[in-house]
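Trainee: Dropping a prediction and its sequence here:
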Amino acid sequence: MHLNRTGFIKALRLALIGTTIGLATLLGSTNPAEAGRYASIVIDADNGAVLHAASPDARSYPASLTKVMTLFLLFDEMDKGRFRLDSMLPVSAHAAAQAPSKLALDPGDRISVRDAVLALVTKSANDVAVVVAEAVGGSEANFAQMMTRKARALGMRSTTYRNASGLPDTGQVSTVRDQALLARALIEHHPGYYRYFSTRQFVYEGQPINTHNRLMLNYPGADGIKTGYIHASGFNLIASAKRGDKRIIGVVFGGTTGASRDKHMAQLLDKGFARVKKGETVEMAEAEASDDLPNIDELVAAAQVAKAKAPNKVTKAKPQKVAMRGAAKPAANNDDDDDDEAVGDADPPTWSIQVGAFNEYRPAHKAATDAAKKLGGLVAKGSIDIDKTGAKKKLVYRARISGFNEDQARAACKRLERAGKACKLVNPNS
């Protein structure tokens, strides 16, 4: 079939639109502005050869992938003998004040290095990241400088760190290429400690904490390493998988949901293993164009057009309704009520707390209502849930409040315990 010049240009435009829509669908969005944040890379862990790349040197925010470098520096210090797994790290007021996702540590608490490592790789705890930073660097600001110096030493030329957690900071930037370099260096320099990134669950203060890295749970050969999310970057992921004697590392920035990002990463890793088997590499990483990935310049241009056309209108947010029956209304300007927005691939609001178990419904409901009043704004999005269990003559009514995410549930129990009330966390798998 022959096309004249006009027909060829029209067909090319349709093809570009098709691939743009294809990637947006793959990442869970048809919004070109969101797709414009996308970048990815896959490398051979043995030699660093690039197996796939799409905008690998475009800077974005690493989010909780930052904690890989935080742990790298901690592992360096452990190799020097400065810390052991049973060393206890103090919790400062600055660390305790970090936004979720976190362990809800209090100033003056202490946490072991082992628990700190596990809290970072599973829960992505921001308060623990600062605990580590202060223990290693004296202050988080000084530690951030150490992180940046380490990045340069590893060849991460486009990365700058401003904090230890990945919480939003416009000066904290990186690229997928740099994050792949970091993951490869960590596996090479700290193979013994790298195994912690494959942790599926650990128990802290009697409560199980599950990993946020769901790709690791489902992809054959995957054994780490880190998820991340802030609004400005989208859903990020570093993944490493090994099949036989071959290991590859993939990095994705800019997913619109955790699930779509994980699905896309699985496809990239599949293609990466296929290329390793064939001995193929990408000579010019910046210029690669594959069948299912559009030209990133097209996406960026589309994002700029969409932004220019978007109405410059500010809408006032509607207040949230209080779903808790019998609960006190949220207190205004309450610094304790800071668990509404979680950063770092936080768990959905499917956790509950239990404040007692009774032989009758009325006292169970009263216990839950009283607890809700003490919790104030922490239960603004929760609901009383009296769970009935047991046989007819041995019924037990468990007084529960549901609708929390894990951070909110932990904060609620801590508040009740400080008030002398019993409280038990109930995770979604209970």
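Mentor: That came in fine, so what should we check first?
Trainee: C-alpha only now, for contacts and for neighbours.
Mentor: OK.
Trainee: where do the strands sit along the stretch 1-150 of the chain?
Mentor: Applying DSSP state E, counting those that start in this stretch to the stretch 1-150 of the chain gives strands spanning 39-44, 50-54, 88-90, 110-112.
Trainee: so Pro168 makes contact with Ala63?
Mentor: Yes: using Cα atoms under 8 Å, Pro168 is in contact with Ala63, at 7.1 Å.
Trainee: So Ala222 versus Arg184, what's the distance?
Mentor: Separation of Ala222 from Arg184 (Cα to Cα, to the nearest Å) stands at 14 Å.
Trainee: Asp169 now?
Mentor: Applying Cα to Cα, the value for Asp169 to Arg184 is 25 Å.
Trainee: In terms of neighbours, single out the busier of the two.
Mentor: Arg184 (23 against 13; other Cα atoms under 10 Å).
Trainee: What number of residues are in the vicinity of Asp292?
Mentor: Neighbour tally, Asp292, other Cα under 10 Å: 12.
Trainee: Quick one: the strands of the stretch 1-150 of the chain as TSV, columns for distance to Ala306 too.
Mentor: Shown next, in TSV, are the strands of the stretch 1-150 of the chain (distance: least, Cα to Cα, whole Å):
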stretch	distance to Ala306
strand 39-44	19
strand 50-54	21
strand 88-90	48
strand 110-112	47
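Trainee: and the ones you listed as a markdown table, adding mean neighbour count?
Mentor: A markdown table is the format used below for these (neighbours: other Cα atoms under 10 Å):
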| stretch | mean neighbour count |
| --- | --- |
| strand 39-44 | 27 |
| strand 50-54 | 26 |
| strand 88-90 | 18 |
| strand 110-112 | 16 |
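Trainee: Out of those strands, the one nearest Ala302 is which?
Mentor: The closest of the strands of the stretch 1-150 of the chain to Ala302 is strand 39-44. By Cα to Cα, the value is 15.3 Å.
Trainee: What lies in contact with the closest one?
Mentor: 49-56, 58, 176-177, 180, 246-254, 268-269, 272, 276 (Cα atoms under 8 Å, 6 or more residues apart in numbering).
Trainee: Counting neighbours, which of those residues end up buried?
Mentor: 49-56, 58, 176-177, 180, 247-254, 268-269, 272, 276 (16 or more other Cα atoms under 10 Å).
Trainee: Next one for the comparison:
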Amino acid sequence: MLLRHLAACFVVFALALAVPAGSVFAQDRYAAFVADMETGEVLHARRPDAARYPASLTKMMTLYMLFEALERGELTLSSQLVMSREAASRPPSKLGVPAGNSISVETAIRALVIRSANDVAVMVAEQLAGSEDAFASAMTDRAVALGLTATVFRNASGLPDAAQRTTARDMARLAHALHRDFPQYFHYFGERSFRYAGRTYTTHNTLVGRVNGVDGLKTGYIRASGFNIAVTAERSGARLVTVVMGGATGPVRDAHAQELIEAAFSTLDARRDGLILASLGSPRISPIREQEILTAELSGVAGPTAMGSAASESGQAAPPVRIVVEDISELDRPARDTESDRVRFDSDAATASTGQRAAATTASLPAASTRTGGGWAVQVGAFGSQAVALARLETVLGLAPALSAASPVTEEVARDGRSLWRARFEAMDPAVARQVCADLARLGEACFAVNQDAQG
């Protein structure tokens, strides 16, 4: 039990909540999910079971059905598929095969994975089921059998259809099933380009070949969904699946997915190191205690003592750092779609993904309607990434409306030769700052009230 608790602490300590500001992820489209593909353990989940449009992530299911047909012997990689007028009429992205012409199954696989070709998706559907409608019905039935209980397919491509819905958790299940059931074909998801008719097509998945360990899978976009991605990665024998849905742009989506991947691998590394230390009987500070000390040190107040948390500038005891673990242990276990299902992690283990660092940067949150002009601040965490600090500010702003009159700020500080980012709400009245911290403490959130005038 002790080792299990220690492992859980490391999950909490190392995997940071990395939700970009609302301007880059619309809340009615955003969802994220990260799981260990070997154990099924959920490492991060944000709105994992909220209904979302899959867009071209749909083609993962089209490919699953095509791979099954190959395994049944109905087709071979060299079998020819004929492009119908109906299939050729689909809008881009497309391969542009003229109606009546044919391509091999292997070319079709690459066109679906790399080009995300809508015309080829319909070509495959017609080959396997006679019509796209019949194929979509078969896709849905097969998805349910695979455990994708919240997914309905209405076409083979992911083109807009109001009834075609899924969830981040279901897309992670599908990615897992593709890797588990068809390892002989999985290499196609890691290919970065292919040639057809004298033209070279490159993958939309820019994480492949750029982020260490990433070996697939698929991207997607329609206006209703935003930019989606399902991605798999392996390092040191650990394999992850990460799904991000609802990005405003492809680069925003990719940067967020990369940040989640890095944070998840940091979690697994920390857990492994912690278990090794525990097995050797070496003393180690509690990760929760370590983060409490870190937050206190970087807030500029006195560090925690053996008797309790740091004191605020008023002399009153500051609320302790609280770290909440999402109580989901399996990839295939559904979760309630409520705000309480958020994973909240205060961590210094996440890595910065994009953007230049500044000594003090105002977060891209809604502009304050008024300024109190006070000299106090509320610090809500210290993180290894500015993006995570910004995400923390937005999360806390939603929990404490009184902060709308304060100035959200991230500030870079150096500690032990590395950079960390403080997340603060500044220009506050002292009474308001103390009350906000008290309110956040009741919600189990980390918070320190800091007198900035006294600091310097």
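Mentor: Happy to help now that I have it. Remember, it's a predicted structure, so these values are computed and weren't measured experimentally.
Trainee: Superpose the two chains and report the TM-score.
Mentor: Here the TM-score for the pair of chains, by TM-score structural alignment, normalised by the length of structure 1, is 0.61; 278 aligned residues with a Cα RMSD of 2.5 Å.
Trainee: What strand or helix carries Val378 of structure 2?
Mentor: strand 376-383 (DSSP states H and E).
Trainee: so what does that strand touch, helix or strand wise?
Mentor: In terms of contacts (3 or more Cα pairs under 8 Å, 6 or more residues apart in numbering; DSSP states H and E), strand 376-383 of structure 2 is packed against helix 287-299, helix 386-399, strand 418-428, helix 430-442, strand 448-451, helix 452-455.
Trainee: If we use 10 Å, what do you get?
Mentor: If you count contacts as 3 or more Cα pairs under 10 Å, 6 or more residues apart in numbering; DSSP states H and E, strand 376-383 of structure 2 packs onto helix 287-299, helix 386-399, strand 407-415, strand 418-428, helix 430-442, strand 448-451, helix 452-455.
Trainee: Now do the same for Arg275 of structure 1: its match in structure 2.
Mentor: The equivalent of Arg275 of structure 1 in structure 2 is Thr267 (alignment by TM-score structural alignment).
Trainee: burial of that match, as a residue count?
Mentor: 25.
Trainee: cool, Gln452 of structure 2 as well?
Mentor: Counted with other Cα under 10 Å, the neighbours of Gln452 of structure 2 add up to 18.
Trainee: now swap in Arg90 of structure 2 and tell me
Mentor: Neighbours of Arg90 of structure 2 under the rule other Cα under 10 Å: 18.
Trainee: Please say which position in structure 1 it maps to.
Mentor: So, by TM-score structural alignment, Arg90 of structure 2 is matched to Gln98.
Trainee: these two touch, right, that match and Ser165?
Mentor: Yes: counting by Cα atoms under 10 Å, Ser165 is a contact partner of Gln98 of structure 1 at 9.1 Å.
Trainee: what is in contact with those two at once?
Mentor: 125-130 (Cα atoms under 10 Å, 6 or more residues apart in numbering).
Trainee: still on that earlier bit, host element of the match of Arg275 of structure 1?
Mentor: helix 250-279.
Trainee: for the helices and strands packed on strand 376-383 of structure 2, which one sits closest to Thr140 of structure 2?
Mentor: Comparing those by Cα to Cα, helix 386-399 comes nearest, at 35.1 Å.
Trainee: where does the aligned partner of Ala156 of structure 2 in structure 1 land in three-state SS?
Mentor: Residue mapping for Ala156 of structure 2 onto structure 1 gives Ala164, with TM-score structural alignment as the criterion. Here Ala164 of structure 1 is coil, with the state taken from DSSP: H, G, I helix; E, B strand; the rest coil.
Trainee: Please tell me how far Ala164 of structure 1 sits from Val176 of structure 1.
Mentor: Taking Cα to Cα, one finds Ala164 of structure 1 at 18 Å from Val176 of structure 1.
Trainee: Then Ala409 of structure 1?
Mentor: Taken as Cα to Cα, the span from Ala409 of structure 1 to Val176 of structure 1 is 34 Å.
Trainee: do Lys123 of structure 1 as well
Mentor: 22 Å.
Trainee: And the strands of the stretch 1-150 of structure 1: which comes nearest Pro191 of structure 1?
Mentor: strand 39-44 (16.4 Å).
Trainee: Just give me how far stretch 407-418 of structure 1 sits from the chain centre.
Mentor: In terms of Cα atoms, centre = their mean, to the nearest Å, the centre of stretch 407-418 of structure 1 is set 22 Å apart from its chain centre.
Trainee: Buried ones in that stretch, by neighbour count?
Mentor: Here stretch 407-418 of structure 1 shows 407-416 as buried, counting by 16+ other Cα under 10 Å.
Trainee: Let me know the closest of the residues you listed to Arg362 of structure 1.
Mentor: Looking across those and measuring by Cα to Cα, the closest to Arg362 of structure 1 is Leu416, at 20.4 Å.
Trainee: residue in structure 2 matching the closest one?
Mentor: Checking TM-score structural alignment: Leu416 of structure 1 goes with nothing.
Trainee: Next: Val132 of structure 1.
Mentor: In structure 2, Val132 of structure 1 lands on Val124 (TM-score structural alignment).
Trainee: Just give the number of residues close to its match.
Mentor: Val124 of structure 2 has 27 nearby residues by other Cα under 10 Å.
Trainee: Surely it and Ala88 touch.
Mentor: No: judged on Cα under 10 Å, Val124 of structure 2 makes no contact with Ala88 at a distance of 11.9 Å.
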